[in-house]
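Student: following is a predicted model, sequence given first.
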Amino acid sequence: MTTHHGSCHCGRIQFDVDGDITAAVSCNCSICQRKGSLLWFVPRSALRVSTPESDIASYTFNKHVIQHRFCPTCGMHPYGEGTAPNGDATAAINIRCIEGIDLDKVPVHHFDGRSK
């Protein structure tokens, strides 16, 4: 298993996440389409955020079940937090915010979040 380091654009939000990136999801819901995120879903326990909670902004919409986390300084959205359908705590990592990966080598699956 690999540990990846990531951050927002200005570096205010820093995180490490454990796991192997085998695929990402591109969602067309109203927020994901605008953000352009490529999401990698991991157990919440695999994500370690080193930034104090008070320095991270959060946004929810629609059913208010996903905490879309973003930097109040640069506006970047490195991850989200929620609950998987099976009830497990989950993190959705924006792999565009992870250092040193070749995005062209990550298979992208398209998810129709607009219809959900």
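Tutor: It's in. For clarity, every value in this text was computed on a predicted model and none was experimentally measured.

Student: all contacts plus neighbour counts: C-alpha atoms, from now on.
Tutor: OK.

Student: all strands of the chain, in order?
Tutor: 3-7, 14-18, 24-27, 39-43, 47-49, 57-59, 67-70, 79-83, 89-94, 108-111 (DSSP state E).

Student: can you say which of those strands is nearest to Gly100?
Tutor: strand 3-7 (8.6 Å; C-alpha to C-alpha).

Student: what's in contact with the closest one?
Tutor: Ile13, Gln14, Phe15, Asp16, Val17, Asp18, Gly19, Pro78, Cys97, Ile98, Glu99 (C-alpha atoms under 8 Å, 6 or more residues apart in numbering).

Student: pipe those into JSON lines and attach distance to His64 per row.
Tutor: Formatted as JSON lines, the contacts of strand 3-7 follow (distance: C-alpha to C-alpha, whole Å):
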{"residue": "Ile13", "distance to His64": "22"}
{"residue": "Gln14", "distance to His64": "24"}
{"residue": "Phe15", "distance to His64": "24"}
{"residue": "Asp16", "distance to His64": "25"}
{"residue": "Val17", "distance to His64": "24"}
{"residue": "Asp18", "distance to His64": "26"}
{"residue": "Gly19", "distance to His64": "27"}
{"residue": "Pro78", "distance to His64": "18"}
{"residue": "Cys97", "distance to His64": "24"}
{"residue": "Ile98", "distance to His64": "26"}
{"residue": "Glu99", "distance to His64": "29"}
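
Student: second structure follows, compare the two:
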Amino acid sequence: MKQTYHGSCHCKAVTFEADIDLDAGTAKCNCTFCWKQRMWNAGQLGPADFRLLTGADALADYGKSGEWGETHQHFCRTCGIATHGHGRIEAMGGEPFVSVHLAALDDLPVETLVAAPVHYMDGLHDAWDKTPAETRHL
């Protein structure tokens, strides 16, 4: 069941709320961007499930695109903390999605986080719908 969580960057310039069903799963990817950030995201949310409350002007955008689709990662220009991303990935249906960095959620109990299922994606090889051979480091 979806629950509304609240999140922010470190300096609180960027704040948001998101309706997330953690029982539906979380995601970890082995692409170089996700690996370098040790990113752990809420599963793919619909755009209506995410609401940026403050800080649109404080956000920077790092985007990447290819035959597989496109992604944009957003982070605070002041403190550098990544908060969320959006995009579309053809291997996952090509529908627009929003992803929320779970570490940016301010009111997510640790017990709830560690109980959530994790889905692994092989973004390193643009095989987003496949599980990488090695996941222990993610």
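Tutor: Arrived safely. Being a predicted model, the structure only gives us computed values, none of them experimental.

Student: re earlier: quick check: which of the strands of structure 1 is nearest to Gln33 of structure 1?
Tutor: Across those, closest to Gln33 of structure 1 is strand 24-27 (C-alpha to C-alpha), at 6.4 Å.

Student: count the neighbours of the residue nearest to Thr15 of structure 2 when sequence neighbours are not counted for me.
Tutor: Of all residues not flanking Thr15 of structure 2 in the chain, Ser8 sits nearest, at 4.3 Å (C-alpha to C-alpha, 6 or more residues apart in numbering). Per other C-alpha atoms under 10 Å, the neighbour tally for Ser8 of structure 2 reads 25.

Student: which residue lines up with Ser8 of structure 2 in structure 1?
Tutor: Per TM-score structural alignment, the equivalent position to Ser8 of structure 2 in structure 1 is Ser7.

Student: could you dump the strands of structure 1 to CSV with distance to Gln33 of structure 1?
Tutor: What follows is those, written out as CSV (distance: least, C-alpha to C-alpha, whole Å):
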stretch, distance to Gln33 of structure 1
strand 3-7, 21
strand 14-18, 23
strand 24-27, 6
strand 39-43, 12
strand 47-49, 24
strand 57-59, 15
strand 67-70, 14
strand 79-83, 15
strand 89-94, 13
strand 108-111, 11
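
Student: dump the residue contacts of the residue located most distally from the centre of structure 1.
Tutor: In structure 1, the residue that sits farthest from the middle, by C-alpha atoms, centre = their mean, is Ser115; the gap is 20.6 Å. Going by C-alpha under 8 Å, 6+ apart, Ser115 of structure 1 touches Cys29.

Student: to which residue of structure 2 is it aligned?
Tutor: Counting by TM-score structural alignment, Ser115 of structure 1 lines up with His125 in structure 2.

Student: tell me how far that match lies from Cys29 of structure 2.
Tutor: 11 Å (C-alpha to C-alpha, to the nearest Å).

Student: now Cys79 of structure 2
Tutor: Cys79 of structure 2 is 24 Å from Cys29 of structure 2, by C-alpha to C-alpha.
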